[in-house]
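Asker: Next comes the sequence, and after it the predicted model I'd like to discuss.
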Amino acid sequence: MSFRIADLAHGQRLTSTLAAIQARTREAQMAIASGKAVRRYDQIADDAGLLLRARDARTLAGALLDRNQTLARRLQAMDSALDGLVGIAQRARAALVRRLDSGTGRNMPLTTELDSMLAEIAARLNTKLGEDHLFAGSRTDRPPVVLPAGSITVADPSLYYRGDEVRLSARVDEGVEITYGVTASDPAFADLIAALGQARVAHAADDRAGLEQAMAGLDAALDGIIDLRGGLGAEAARLDSIRDAHEAGIAYLDDIVSGIEDTDVPTVMTRLAQDQATLEAAYAVTGRLAALSLADYLR
C-alpha cells in the first residue's frame, strides 16, 4: 500500500527547511536594506580580527589626514600672506624708483603711500586662521605685530614683535613630526619694515642717500621673503606627499572593511529571488496538501 501524502517525519523536515529559508530570506532583506552583510562578529569568525585591525588603522589614518588638512590650510594661509608681502615690497620699490627721479619724485605723496603699506604689512603678519595668529610662534592668541607711532628705521623685531620664537610642530604620520611656518620676527620682515621706515624719514628730509639705502633694504627684504615662500612650499610639498599616502591607505582599508561587512547586492538579490521562489512553491504545495479531504485519501 502506498501513501499519497508525506508522513510525520517528512512534514517535520519540510517545516524545518521552510523555517531555514524564511530566516535566510529575512537576513537577505536586512542585508539589502542596511548595506551590511554581517551584523555580528560571530558571522565572520575568520575575518573578525582583520576587520578590527582595519577599522583601527582607518581611524588613525583618518585622524592624521584631518590634522594634515588643517596644517595644509595653515601653510596655504601663510603662503598667501607672504605673497601679499612680496607684492607690497615690489610696490614700495616701484615707489622709491619714482621718488628717486630728480624731476618729479620730490613732489610725490610718498609718506601716505608708505604709511598705507606699513599698515598692510602689519595686517598680513597678523593673519589669523580660525582663532590662531599664524606668525606669532606659540603665542597664537594675540596679534604678533604692533607698529609704533614713529618710524622704525632699524631691522629690530623687538620694536614691533609681540610673539615668541617657537616654531610650531605637528605629528603628520606614524613616527613623523615636522616643524613648520615662520614668525613675524624673521629678518626678512624686519628688513621690510625698516626699509619702509627709512624711506619715510629720508623722503621727509629729501635725503637721496637715505632713499637709496632704503632701496637696498627693500631688495634684501624681497629676496628674504621669496626664500621664505620657497621654504613653505617645500613643507607643503612634503605634507602633500604624506596626505596622498594617507588617502591611498584609507581607500585600501575601506576596501578591506567593505569586502568583509558590506552587502554584495547583486548576489544577494539573486539568492533572495531564488529563496522567495522556493518558498512560494513550498507554500503552494503545503496548501494543496492541507486541503486534501478523506475522500481524496480514499481515491
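Answerer: Happy to help now that I have it.
Asker: Every contact and neighbour count from this point should use C-alpha atoms.
Answerer: Fine.
Asker: what about the helices in the chain?
Answerer: Assigned by DSSP state H, the helices in the chain fall at 8-34, 48-99, 110-125, 187-205, 208-261, 265-290, 294-298.
Asker: Run through the neighbouring helices and strands of the second one.
Answerer: Think helix 48-99. helix 110-125, strand 168-173, helix 187-205, helix 208-261 (3 or more CA pairs under 8 Å, 6 or more residues apart in numbering; DSSP states H and E).
Asker: Could you export the helices of the chain to CSV, including columns for mean neighbour count and distance to residue 145?
Answerer: CSV is the format used below for those (neighbours: other CA atoms under 10 Å; distance: least, CA to CA, whole Å):
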stretch, mean neighbour count, distance to residue 145
helix 8-34, 14, 56
helix 48-99, 18, 14
helix 110-125, 18, 6
helix 187-205, 23, 11
helix 208-261, 17, 17
helix 265-290, 14, 60
helix 294-298, 8, 103
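Asker: let's bring in a second model and compare:
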Amino acid sequence: MNLRIADNSTAATFTARVNAQRSRLAVLQERLSSGKRINRPSDDPNGAEAVVKIRTSQTEIKQFQRTALAANQKLTAADDSLNGYENLLERVRTLVSQGLSDTATQNAKNALATEIDSLRSRILNVADSKNGDDYLFGGSRQTEPPFDPATAAPSAIPATAQYIQIEPGTNAIPVGVTAESVFSDATSNIFTDLTNAVNALRGTGDAAVDRTTLETTMSRIATYTSLVDVAHAAVGANMNATDLAQENLTNNFLNLDERANDIEGDDFAGTALELADAQRALEATLQVASQGRRTLFDYLG
C-alpha cells in the first residue's frame, strides 16, 4: 500500500525528517573530509575548549622553538668566531717567538711586526663581528661595537651577558660571551698588547726593554688563550642546553598534538560506515515520500 501524504502536518513531518537526515549527512561528510569530529565549538563544547587550550600551548612552544633556534645559531656563530680567534692567537704566539730569537735580524723583525699588525686588524674584526643585527660579543651592549673599529679602544659602555629563556619553566641562559671576558682582562686588552709587540719588534731604541715587552706579550697570549678556553666551555655548555631545549620542545609539541587529535580526531572507517548508512536512510525516506500522490518534493520546492 502506498503511503500518501494526507495533510500539511504529515508533509511537515517528512520535511523535518529529510532536513535532519541531510544535516546529519553534511556533518558526516565534513567529518570525513576534515578527519575531525570537532569542526566547530557546537560539535563538542568541552572538547573544543580543551583543543583551544592545547593549541594555545603549542603556539607558546613554537615561540620558544624560534627563540631556542636563534640562540643556538648565535652560540654557534660565537663558537666559530672563538675558533678563529684562537687560531689567530696561535699565529701571533709563533711570530712573537720568532722575534725573540737571537738570530732574528731587524729586517726579519720588521716583517714579523707587519704580519702581527695585520693579525691585530683581523682580531679586531672578530671582536666586533655581528650575528644579524647584534654584535656577537656585545652582550647587553648593542648600540655600539665592543671596540672602536678605527682605534680599537674599548667601549665605555659596560656590558653583561645577554640572557634568553629558551624553554618554559626554566631559567634564562647566556647566549654568548662578552668581548670583555675574551679580548681583555683587568690588566689590558689584546689590541694594546699587540701594538706594544709591534713597536718592540720594530725597535724603540732600547733592546732590553723591547725583549721584555715581547716576553710579556708571550705571557699575555697564554692568558688570552686561557680566556678563549673558558669561553669555549661556556658557549659549548649553552649550545648543549639549546639542543636539549629544542628536543624537549619538539617532543612536547608532538605530545600535545597527539592529545588534540585524541580529542578532536575522528574514526575514518567508522564515519565512512555512518555516512553510508545516512545516505541509505535519506534515499529510503525520499523514495517513500515519492510514492504518495503529493510528494515531499512539493513541499520542499
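Answerer: Received the coordinates, thanks. Treat the numbers as computed from the prediction; the structure is a model and nothing was measured.
Asker: Ok, which of the helices of structure 1 comes nearest residue 179 of structure 1?
Answerer: helix 208-261 (8.8 Å; CA to CA).
Asker: between the closest one and helix 48-99, what angle do the directions make?
Answerer: Going by axes from the mean of the first three to the mean of the last three CA atoms, to 10 degrees, helix 208-261 of structure 1 is angled at 160 degrees with respect to helix 48-99.
Asker: Helix 8-34 and helix 208-261 of structure 1, what's the angle between them?
Answerer: Using the same axes, to 10 degrees, the inter-axis angle of helix 208-261 of structure 1 relative to helix 8-34 is 170 degrees.
Asker: mean shift between helix 208-261 of structure 1 and structure 2?
Answerer: In the superposition against structure 2, helix 208-261 of structure 1 averages 1.7 Å from its aligned positions (mean CA distance after the TM-score superposition for structure 1).
Asker: now that helix: which residue numbers in structure 2?
Answerer: Aligning helix 208-261 of structure 1 against structure 2 (TM-score structural alignment) gives residues 211-264.
Asker: hang on, the earlier thing: including distance to residue 24 of structure 1, could the helices and strands packed on helix 48-99 of structure 1 go into TSV?
Answerer: Compiled in TSV, those are given as follows (distance: least, CA to CA, whole Å):
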stretch	distance to residue 24 of structure 1
helix 110-125	65
strand 168-173	44
helix 187-205	72
helix 208-261	17
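Asker: would you list the helices of structure 1 in CSV and tack on distance to residue 174 of structure 1?
Answerer: Conversion of the helices of structure 1 to CSV gives the following (distance: least, CA to CA, whole Å):
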stretch, distance to residue 174 of structure 1
helix 8-34, 34
helix 48-99, 9
helix 110-125, 32
helix 187-205, 34
helix 208-261, 11
helix 265-290, 36
helix 294-298, 78
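Asker: do you know which of the ones you listed lies nearest residue 146 of structure 1?
Answerer: helix 110-125 (7.1 Å).
Asker: Show residues contacting that closest one.
Answerer: 81-82, 84-85, 88, 92, 95, 99, 134-135, 144-147, 184, 193, 196-197, 200, 203-204 (CA atoms under 8 Å, 6 or more residues apart in numbering).
Asker: Tell me which of the helices and strands packed on helix 48-99 of structure 1 sits nearest to residue 72 of structure 1.
Answerer: Among those, helix 208-261 sits nearest to residue 72 of structure 1 (CA to CA), with 6.6 Å.
Asker: List the residues that contact the spatially most central residue of structure 2.
Answerer: Centroid-nearest residue in structure 2: residue 69, 1.9 Å away (criterion: CA atoms, centre = their mean). With contact set as CA under 8 Å, 6+ apart, residue 69 of structure 2 has these partners: 242, 246.
Asker: Alignment lookup: it to structure 1.
Answerer: So residue 69 of structure 2 corresponds to residue 69, using TM-score structural alignment.
Asker: separation between that match and residue 297 of structure 1?
Answerer: Separation of residue 69 of structure 1 from residue 297 of structure 1 (CA to CA, to the nearest Å): 79 Å.
Asker: cool, residue 285 of structure 1 as well?
Answerer: Counting by CA to CA - residue 285 of structure 1 and residue 297 of structure 1 are separated by 16 Å.
Asker: Wait, residue 179 of structure 2 touches residue 137, no?
Answerer: Yes: between residue 179 of structure 2 and residue 137 there is a contact at 4.9 Å, judged by CA atoms under 8 Å.
Asker: the more surrounded of these two?
Answerer: Just comparing residue 179 of structure 2 and residue 137: by other CA atoms under 10 Å the higher neighbour count belongs to residue 137, 31 against 26.
Asker: Map that one across to structure 1 for me.
Answerer: By TM-score structural alignment, residue 137 of structure 2 lines up with residue 135.
Asker: Could you find the closest non-adjacent residue to that match?
Answerer: residue 183 (4.3 Å; CA to CA, 6 or more residues apart in numbering).
Asker: what's the answer for residue 149 of structure 2, then?
Answerer: According to CA to CA, 6+ apart, the nearest residue to residue 149 of structure 2 is residue 124 (7.2 Å).
Asker: Could you pull up the residues touching residue 81 of structure 1?
Answerer: Going by CA under 8 Å, 6+ apart, the list of residues near residue 81 of structure 1 reads 124-125, 127.
Asker: Residue 7 of structure 1: neighbour count?
Answerer: 9.
Asker: what's the spacing between the counterpart of residue 117 of structure 1 in structure 2 and residue 91 of structure 2?
Answerer: Residue correspondence to structure 2 (TM-score structural alignment): residue 117 of structure 1 is matched to residue 119. Per CA to CA, residue 119 of structure 2 is found 8 Å from residue 91 of structure 2.
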